[in-house]
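Undergrad: Model the structure of this input:
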Amino acid sequence: MKLLETLSIIAHDLTAVLGAEDRYQRLLEALHLAIPYDSAALLRLENDTLAPIAAKGLKPKAMARVFRRKDHPRLDIICGSSQPTLFSSDSKLPDPFDGLLDIDLESVHHIHACLGCPLLMREQLVGVLVFDAIDSTAFRHLPKQYVQVIASLTSAQIQTVELFSALEKEAERQGLLASDLMRDIQQQRGHEILGASAHIKRLRQEIELVAKSDFTILILGETGVGKELVARSVHNHSRRRDKPMLYLNCAALPTALAESELFGHVKGAFTGAVSDRTGKFALADGGTLFLDEIGELPLDVQAKLLRTIQEGEIQRVGSEKIQHVDVRLITATNRDLEQEVAAGTFRADLYHRLNVYPINVAPLRERREDVPLLADFFAEKARINLGLHQVRISEEALDLLTRYAWPGNVRELDNVISRSVLKASATQLGGKEVTVTPAFVSGDLNVQAPLTRSALEPVLAIGRQGISLKAVVKAYEIRLIKETLERNQGNWAAAARELGMNRSNLHNLATRLGIRKKGTGR
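TA: The predicted structure follows:
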């Protein structure tokens, strides 16, 4: 009876007016009535990569991952099949969702039942539907024909979402130059804003609120907090989302060319102007222009930008013709513009025009609870870039990362994780899983790795025997240096970095403790 009830709910939802997220979640919930899964994931195929668009029973970080077919043999088999695939419970193939189920008690828990369905639309593969369960017999009773019908209805749901989305889209972006610029921007775009902290939730609410308007926005925050991501999120939630969003870094503009970059120029306007040039405002007409590092804009160009904001008009350098443009302006800075106004380096009237709706982006140190999610996302990105099988960050390393102040914010975290994964992969050759431990991150954070119980226990034992403090300290130093050298395969330079010491000072200390012979490299 539950089989028919499930089909009825899915068929009814096909004709309902629902958003994409609600439609997919209702689908997975309906399937749970008849399929005893512990987790279910709906993944969309883009080229050779599968990206989750809905999931139930998986940890939140699973939604931030992407799965390349060649890296995940089970997903590749499902994609290559024309019908549902039920994997044997003793299959040696790794499951892409190992360690990601909500019910897992360990960081890596092997799934025992896996059922996958290819999703076809007009005989073309568009995605897969994957069910996982700890119980190895969970899916054996399901009729194959029923599962096939489920796959067909799921494909129909995807098609319905795409048809509704197509009705809401505006015409194709105009102009070859604008298209080229948009491709460049898309490559720089990064990803969605990640995090579950109160700061991020409030930020998303602000973005959704102000995106509905055409207010000029000033994004404030330290370097590396993700101001460009905020700007793109505002654009993507606005009515201009199907028009261009162009990016210009004011700090990278030569003073002599700043006006031309913004407003364009005509042939012969100045030395080197061998042809007409369209400026960013004209290219972004109908869309959004994001001016990063607005505090670096020269004062004379600030006056012309003010006129454009007030009148919606631009004038190319060397031209007397006025052109009207409809552009939503978003700006960003890590400077205190009020201080710049007081110092006379930024126009007060322009500041007030830009500051219609300020958005403050919190530094990472004020939302430390987001660090584990971001770290996992960057580790997965590094895994793909390095072609590794599986990457995991240990709880001790996550604790170290969470306690760090992150002066470079999210950008610094990305760099630290990338380097740590690379270093960890070099020392764990042949293993299927690369584990990032405190030893691989502590050097970047200028802190010592947490002391292990194995390092402390012999020292504590000496202390309990009533031996002098000097002997206890010496025993601790010997044990700590030896363990650090062992972790770094005898590399003294690497050991010194982990211990936060100068290499020559470490050599001298080791010689004094009898660990290293004087004048040798050992």
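
Undergrad: Please count neighbours and contacts with C-alpha atoms only from this point.
TA: Noted.

Undergrad: Strands of the stretch 201-350 of the chain, start to end?
TA: 217-220, 245-249, 264-265, 277-278, 288-292, 313-314, 323-324, 328-333 (DSSP state E, counting those that start in this stretch).

Undergrad: Please give the structure of this sequence too, so both can be compared:
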Amino acid sequence: MEHQLLKDLSQELPDGVRLERAANAIRQAFVCDAVGLLSLDQHDTLHMMAASGLAHEALGRRFVVGQHPRFAAILSRHEPTWFEPGSLLPDPYDGLLDDRKGSPLPVHDCLGVPLYRDPDHAWGILTLDALTTGTFDEAARARLQQLVLTLQAAIRVTELERENRRLRQLGISQQGIERIGETTEILGHSEAIQSLLHELDLVADSDLPILLLGETGVGKELFARRLHRHSRRSRQPMVQVNCAALPESLAESELFGHVKGAFSGATSDRPGRFEAAQGGTLFLDEVGELPLGLQAKLLRVLQNGEIQRLGTDQTIKTDVRIIAATNRNLKANTQAGLFRADLYHRLSVYPIPIPPLRDRDRDILILAGHFLEFNRARLGLRGVRLSFGAERALQQYPWPGNVRELEHVISRAALKMLSRGASRDQVLTIEAELLDLDIPAEDNKPDDTQTRSTSSGAADQTGTATPLTLAEIPPLKQTVEECERHAIHEALGAAGQNWAQAAKALGLDASNLHKRAKRLGLKKGLGE
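TA: Now for the predicted structure:
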């Protein structure tokens, strides 16, 4: 295991890959059921950076250290902390192990150790869980202590690589560069979101006007804040204007300011949002809602780089970067005369579409995990998880309200459980019906596994399946393995033997697909 970690140090790997490979290697070396690598931010909150053996939703979890005694105990010591089987301290991973999804953990071994980026600053923690008691004996704890130095070196290399990539992209000094582990609150591992974040980071420092396009609820404000944070203006203010909420009579004053006596009630000079954002970024949210009269005045400001406060002819030079956002089709609105074409072209120098949640595949479960942990803490619950049926419902639903709707669905379901008498002292499992989602009819079809099990019986001359005798019924494990082999064969065939694409189609991580194929005896037969 140490050899693999050291080998990875000599390679430049994508963000997260090194940590994911480390988690998998540690799990195999210690023959345990789950491993988690969590980073600690400045707000004493742990973020799951990589995991092996934990449910996919765990990657969206945020754990406030003060709310989790086990994590606090691990961080309070420099050496490994072992929790005896039967420890009364609540386990943050209750219901999150892959093989025991939604169920409280039985008596088990738990081991954790803090990780440091330097002697005075903790990076986070490493946790190991084993359902077999006695797994983490004194020899295992001593071995983990020896491993820490190599793992901390892997973390430091990962941090340096991320900073170096950002510096190459931005061409600026290291001052102001955020460190790995500090959350941007843009959660997701899907190809769509990673491609978008890469594009945002490239254009962030260009000073070009950016137009963020996307459906309601996709989180356009978060992406605007990321653009500002990664730009040269990051030390200057970012000022947000909700154009849909601006009263037409006061909109000009809000944007450009006014002088005393400019109108009834103007008792003093007041700077507008452009002046407040001087040197920084002005975010015009829902810019498509601006009235036409104000659009003309905004266009003049963007053309000339000057504003005039209401009530005076004196001009003020402005230096702001404009980021606009809308859920409307501005191009169609210009053709309908609802939005000025010249202003549209000024704002959309670099348009960036934000993908809807339905196009972000497994990010739905990561985001759901984030909102589940938020509601667990807010409602004072021991734990709250999703059943497999609830996970499937979340992934089938088209999400017209996107991330905002997902947040509301999870919060509502957690409250429903409590209103129906669920105990805060138990690990609560949210079932699909509590989500109250209107799944399209075509998605409510039987599973392929059900179809295959029906067709597995002998067919008579009428084409209907005849029931098997008890002697003919194969062991359940054999039936499940046959279904898995068939599904993997089909996915690989459809993906042209591309394992990454096949894993995505099956809803698995690529590493997990390789492990399953090896366990099922498929790897050799498939040329791997």
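
Undergrad: How close are the two chains, by TM-score?
TA: Once superposed, chain against chain, the TM-score is 0.68 (TM-score structural alignment, normalised by the length of structure 1); 427 aligned residues with a CA RMSD of 4.2 Å.

Undergrad: Now render the strands of the stretch 201-350 of structure 1 as TSV, adding mean neighbour count and distance to Gly443 of structure 1.
TA: Output for the strands of the stretch 201-350 of structure 1, formatted as TSV (neighbours: other CA atoms under 10 Å; distance: least, CA to CA, whole Å):
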stretch	mean neighbour count	distance to Gly443 of structure 1
strand 217-220	24	30
strand 245-249	21	32
strand 264-265	23	47
strand 277-278	17	48
strand 288-292	25	32
strand 313-314	20	51
strand 323-324	13	54
strand 328-333	24	30
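
Undergrad: Of those strands, which is nearest Thr271 of structure 1?
TA: Ranking those by proximity to Thr271 of structure 1 (CA to CA) places strand 264-265 first, at 11.5 Å.

Undergrad: Where does that closest one end up in structure 2?
TA: Counting by TM-score structural alignment, strand 264-265 of structure 1 falls onto residues 257-258 of structure 2.

Undergrad: got a markdown table for the strands of the stretch 201-350 of structure 1, with distance to Gln302 of structure 1 too?
TA: What follows is the strands of the stretch 201-350 of structure 1, written out as a markdown table (distance: least, CA to CA, whole Å):
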| stretch | distance to Gln302 of structure 1 |
| --- | --- |
| strand 217-220 | 15 |
| strand 245-249 | 14 |
| strand 264-265 | 15 |
| strand 277-278 | 19 |
| strand 288-292 | 12 |
| strand 313-314 | 13 |
| strand 323-324 | 18 |
| strand 328-333 | 13 |
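
Undergrad: that older thread, how much does the match of strand 264-265 of structure 1 stray from structure 1?
TA: Comparing stretch 257-258 of structure 2 with its match in structure 1 after superposition yields a mean distance of 2.4 Å (mean CA distance after the TM-score superposition for structure 1).

Undergrad: Give me the contact list for that stretch.
TA: Stretch 257-258 of structure 2 is touched from outside by 266, 269-273, 308-312, with contacts defined as CA atoms under 8 Å, 6 or more residues apart in numbering.

Undergrad: and if we set it to 7 Å?
TA: 269-272, 309-311 (CA atoms under 7 Å, 6 or more residues apart in numbering).

Undergrad: And those, which is closest to Pro353 of structure 2?
TA: Gly272 (29.0 Å).

Undergrad: neighbours around the counterpart of the closest one in structure 1, how many?
TA: Using TM-score structural alignment as the criterion, the counterpart of Gly272 of structure 2 in structure 1 is Gly279. Neighbour count for Gly279 of structure 1, taken as other CA atoms under 10 Å: 20.
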